[in-house]
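Trainee: what follows is a protein structure lacking sequence information:
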């Protein structure tokens, strides 16, 4: 879940200024993957919802004369974004890419062929790099539709093989990750009586397992990634999904008997625990009386003090050598 501007994003905005200025002078520009309102002065395509801004699975059907793309450290997600815009760019349209060195921006100097040429570093400053390239007329191998990126898998849901859909950049890449597996094993004896929220639901593993165990259970789910929503709606079609930056798009009247989460603790390469902290701090406002927060994290993340500052009853109910599961309740 991308968050508000931090020091890294301020540096990137500074380095990207030349590209911003160039885009202001073309007829059909596009900003991609911006992480703050500073990217909203020109037409934008954001896969992730930031605050109350819009997020979309795919760019609009229109020709593009120039694109500024904020680097995604996850190569598969970045490759999807590049091909999505390349399919709409006119010949010799400019592609600008901005990112930090530790995110791997330099490697994209050699990754843009055959759809772009004349690739160069325009500016290298403050551990950031601004690249520029020009669209060729090459179309061979270009995946220019969302459907062409859909990945089909099979996963086990409580021992049953289930068809599963994912997209590049989604956590666990079409599998059940070890932390979620521990959480679901811990919840195997629980019977939820009222509505449950799957917070940071991703492609829908937690919701799918809960629905399999209790078919009549009312489940809501949220995530900030529009492609997570696209996968989720195929994988778990009978669960209501909120495309939401944390709690921001959840109807204010909603209350839950349980909130269940394996929250992200990274934004790209950098560790970022703000989603985790917002989950903990705001959960009591969304829980029914005696409602429970169930959360799994890496064991190196110190949880007891954080949870105890918000909840009256806190306990670690399961753990292994990598992860632990916490239960918190007022």
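Mentor: It's in. This one's a predicted model, so the numbers in the text were calculated from it and none came from an experiment.

Trainee: contacts and neighbour counts: CA atoms only from here.
Mentor: OK.

Trainee: of all residues in this protein, which one is nearest the centre?
Mentor: Central residue of the chain (CA atoms, centre = their mean): residue 225, 4.2 Å from the mean position.

Trainee: OK, contacts around the closest residue to residue 313 other than its chain neighbours?
Mentor: Using CA to CA, 6 or more residues apart in numbering and skipping the chain neighbours, the partner closest in space to residue 313 is residue 329 (5.2 Å). By CA atoms under 8 Å, 6 or more residues apart in numbering, the residues touching residue 329 are 290-293, 311-314.

Trainee: got it, and residue 139?
Mentor: Contacts for residue 139 (CA under 8 Å, 6+ apart) come out as 87, 115.

Trainee: sec struct for it, please.
Mentor: coil (DSSP: H, G, I helix; E, B strand; the rest coil).

Trainee: which stretches of the stretch 51-200 of the chain form strands?
Mentor: 64-70, 89-100, 116-125, 128-135, 151-157, 160-166, 196-199 (DSSP state E, counting those that start in this stretch).

Trainee: turn these into a markdown table, including mean neighbour count and distance to residue 272.
Mentor: Output for the strands of the stretch 51-200 of the chain, formatted as a markdown table (neighbours: other CA atoms under 10 Å; distance: least, CA to CA, whole Å):
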| stretch | mean neighbour count | distance to residue 272 |
| --- | --- | --- |
| strand 64-70 | 25 | 18 |
| strand 89-100 | 22 | 16 |
| strand 116-125 | 16 | 24 |
| strand 128-135 | 23 | 19 |
| strand 151-157 | 14 | 28 |
| strand 160-166 | 17 | 24 |
| strand 196-199 | 24 | 17 |
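
Trainee: just to revisit the earlier point, tell me which of the contacts of residue 329 is nearest to residue 75?
Mentor: Taking CA to CA as the measure, residue 75 lies nearest residue 293 of the contacts of residue 329, at 33.2 Å.

Trainee: count of neighbours near the closest one?
Mentor: Around residue 293 there are 25 other residues, counting by other CA atoms under 10 Å.

Trainee: the stretch 101-250 of the chain: helices as residue ranges?
Mentor: For the stretch 101-250 of the chain, the helices defined by DSSP state H, counting those that start in this stretch cover 178-186, 205-213, 226-235.

Trainee: want to compare, so here's the second one:
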């Protein structure tokens, strides 16, 4: 097994002179054997992984902060700025495909880099927290909504969700929004007075916090969790499922959402879904539902209405 950039850095001069706080490491990130470590994770599956390891904490009293670079450049900048504000040593670890090289160049302008490890198509570097880079770390949210850096479609309403919303008229009873994001479809669902309860199920805690702010309705309930394992019994399920957690697309994520929808729907329930047109979900819908109707979509997106879930 190849040694990680972090442990290579520890062998080559990185000194941890006190507690280390790690921000957003994915499940499986190598922290084995380190002492005095706490982890901050807002993506539910990652949080559960680190909670099982007993490492979830707020980083109080930290001597160093390790930022694991996410895909979002604005979020990465916000994370590094937050780490600098905490003082001590700041460590940044990321892949080239996630923009670590541009972060490294920006930090070199305001801080002395104390060490660098380049391997595995990525870079890890560390420096003493001092000056803040002249970065923009906020986002311009869609009008009438609150969003934050790093969540899906942070700066504009997703086109697929916008296509699906008009078809949600007439929903009633108990409804689940699987992968609710920051709440655009949830707000549309609650335009129906006959909806008695809406569960907004979302794995990314920062997105769910936005949804709770954006959907100011006593019928709405935010649920931080994994849509693939969510339990319930609903009259309707609505979803714009993710199809990637990295730069590589993964249709199995959408397939998992379809399976969950079929499992948690009542026998006469209805499932509404939007997906990128190139994703091959028709066979999965046919396997899980007795009746499938493709609604009017666009060149980029297809919309489905599915009923009579198969048990």
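Mentor: That came through, no problem. If you're wondering where the values come from, they're calculated on a predicted model, not measured in any experiment.

Trainee: on that earlier part again, would you turn the strands of the stretch 51-200 of structure 1 into a markdown table with distance to residue 324 of structure 1?
Mentor: Output for these, formatted as a markdown table (distance: least, CA to CA, whole Å):
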| stretch | distance to residue 324 of structure 1 |
| --- | --- |
| strand 64-70 | 34 |
| strand 89-100 | 33 |
| strand 116-125 | 41 |
| strand 128-135 | 36 |
| strand 151-157 | 21 |
| strand 160-166 | 25 |
| strand 196-199 | 17 |
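
Trainee: of the ones you listed, which approaches residue 206 of structure 1 most closely?
Mentor: Among the strands of the stretch 51-200 of structure 1, strand 196-199 sits nearest to residue 206 of structure 1 (CA to CA), with 6.9 Å.

Trainee: the closest one vs structure 2, mean deviation?
Mentor: Superposing on structure 2 and averaging over aligned pairs (mean CA distance after the TM-score superposition for structure 1), strand 196-199 of structure 1 comes out at 0.7 Å.

Trainee: where does that strand end up in structure 2?
Mentor: Using TM-score structural alignment, strand 196-199 of structure 1 lines up with residues 175-178 of structure 2.

Trainee: distance check, the residue lying closest to the residue nearest to the centre of structure 1 once chain neighbours are set aside against residue 221 of structure 1.
Mentor: Sequence neighbours aside, residue 48 is the residue nearest to residue 225 of structure 1 in space, at 4.5 Å (criterion: CA to CA, 6+ apart). Distance, residue 48 of structure 1 to residue 221 of structure 1, by CA to CA, to the nearest Å: 16 Å.

Trainee: with residue 91 of structure 1 instead?
Mentor: Between residue 91 of structure 1 and residue 221 of structure 1 the distance is 41 Å, computed by CA to CA.

Trainee: then residue 176 of structure 1?
Mentor: To residue 221 of structure 1, residue 176 of structure 1 is 17 Å away according to CA to CA.

Trainee: who are the contact partners of residue 253 of structure 2?
Mentor: 241-244.

Trainee: and if you look at residue 271 of structure 1?
Mentor: Going by CA under 8 Å, 6+ apart, residue 271 of structure 1 touches residue 265.

Trainee: residue 176 and residue 221 of structure 1: who's more crowded?
Mentor: Applying other CA under 10 Å to residue 176 of structure 1 and residue 221 shows that residue 221 carries more neighbours, namely 26 against 17.

Trainee: okay, now the aligned partner of residue 137 of structure 1 in structure 2: neighbour count?
Mentor: Matched to structure 2 by TM-score structural alignment, residue 137 of structure 1 sits across from residue 130. For residue 130 of structure 2, the tally of surrounding residues (other CA under 10 Å) stands at 16.

Trainee: hang on, residue 130 of structure 2 packs against residue 111?
Mentor: Yes - assessed by CA atoms under 8 Å, residue 130 of structure 2 is found in contact with residue 111 at 7.0 Å.

Trainee: before we move on, the earlier item: quick one: map the residue nearest to the centre of structure 1 onto structure 2.
Mentor: Looks like residue 225 of structure 1 aligns to residue 204 there (TM-score structural alignment).

Trainee: and for residue 307 of structure 1?
Mentor: By TM-score structural alignment, residue 307 of structure 1 lines up with residue 285.

Trainee: gap between the match of residue 225 of structure 1 and residue 180 of structure 2?
Mentor: Plainly put, residue 204 of structure 2 is 10 Å away from residue 180 of structure 2 if you go by CA to CA.

Trainee: go on, residue 158 of structure 2?
Mentor: Distance, residue 158 of structure 2 to residue 180 of structure 2, using CA to CA: 12 Å.

Trainee: compare these two (neighbour count), which wins?
Mentor: In this view residue 158 of structure 2 and residue 180 are compared by other CA under 10 Å, and residue 180 has more residues nearby, 26 against 14.

Trainee: list the contacts for the more buried one?
Mentor: Counting by CA under 8 Å, 6+ apart, residue 180 of structure 2 touches 186, 200-202, 208, 211, 239-240.

Trainee: run the last query once more with 7 Å
Mentor: 186, 200-202 (CA atoms under 7 Å, 6 or more residues apart in numbering).

Trainee: can you classify residue 307 of structure 1 by secondary structure?
Mentor: At residue 307 of structure 1 the chain is in helix, as set by three-state DSSP.

Trainee: what about it, neighbour count?
Mentor: If you count neighbours by other CA under 10 Å, residue 307 of structure 1 ends up with 21.

Trainee: got it, and residue 41 of structure 1?
Mentor: Neighbours of residue 41 of structure 1 under the rule other CA under 10 Å: 10.

Trainee: trace residue 263 of structure 2 over to structure 1, please.
Mentor: By TM-score structural alignment, residue 263 of structure 2 lines up with residue 285.

Trainee: residue 121 of structure 1 contacts residue 130, correct?
Mentor: Yes - here residue 121 of structure 1 reaches residue 130: they are 5.9 Å apart, a contact under CA atoms under 7 Å.

Trainee: nearest to residue 125 of structure 1, out of the helices of the stretch 101-250 of structure 1?
Mentor: Here helix 226-235 is closest among the helices of the stretch 101-250 of structure 1 (CA to CA), at 32.0 Å.

Trainee: that closest one packs against which elements?
Mentor: Here helix 226-235 of structure 1 touches strand 160-166, going by 3 or more CA pairs under 7 Å, 6 or more residues apart in numbering; DSSP states H and E.

Trainee: need the contact partners of the strand it packs on.
Mentor: Everything outside strand 160-166 of structure 1 that qualifies as a contact, by CA under 7 Å, 6+ apart, is 150-156, 173-174, 203, 231, 234-235.
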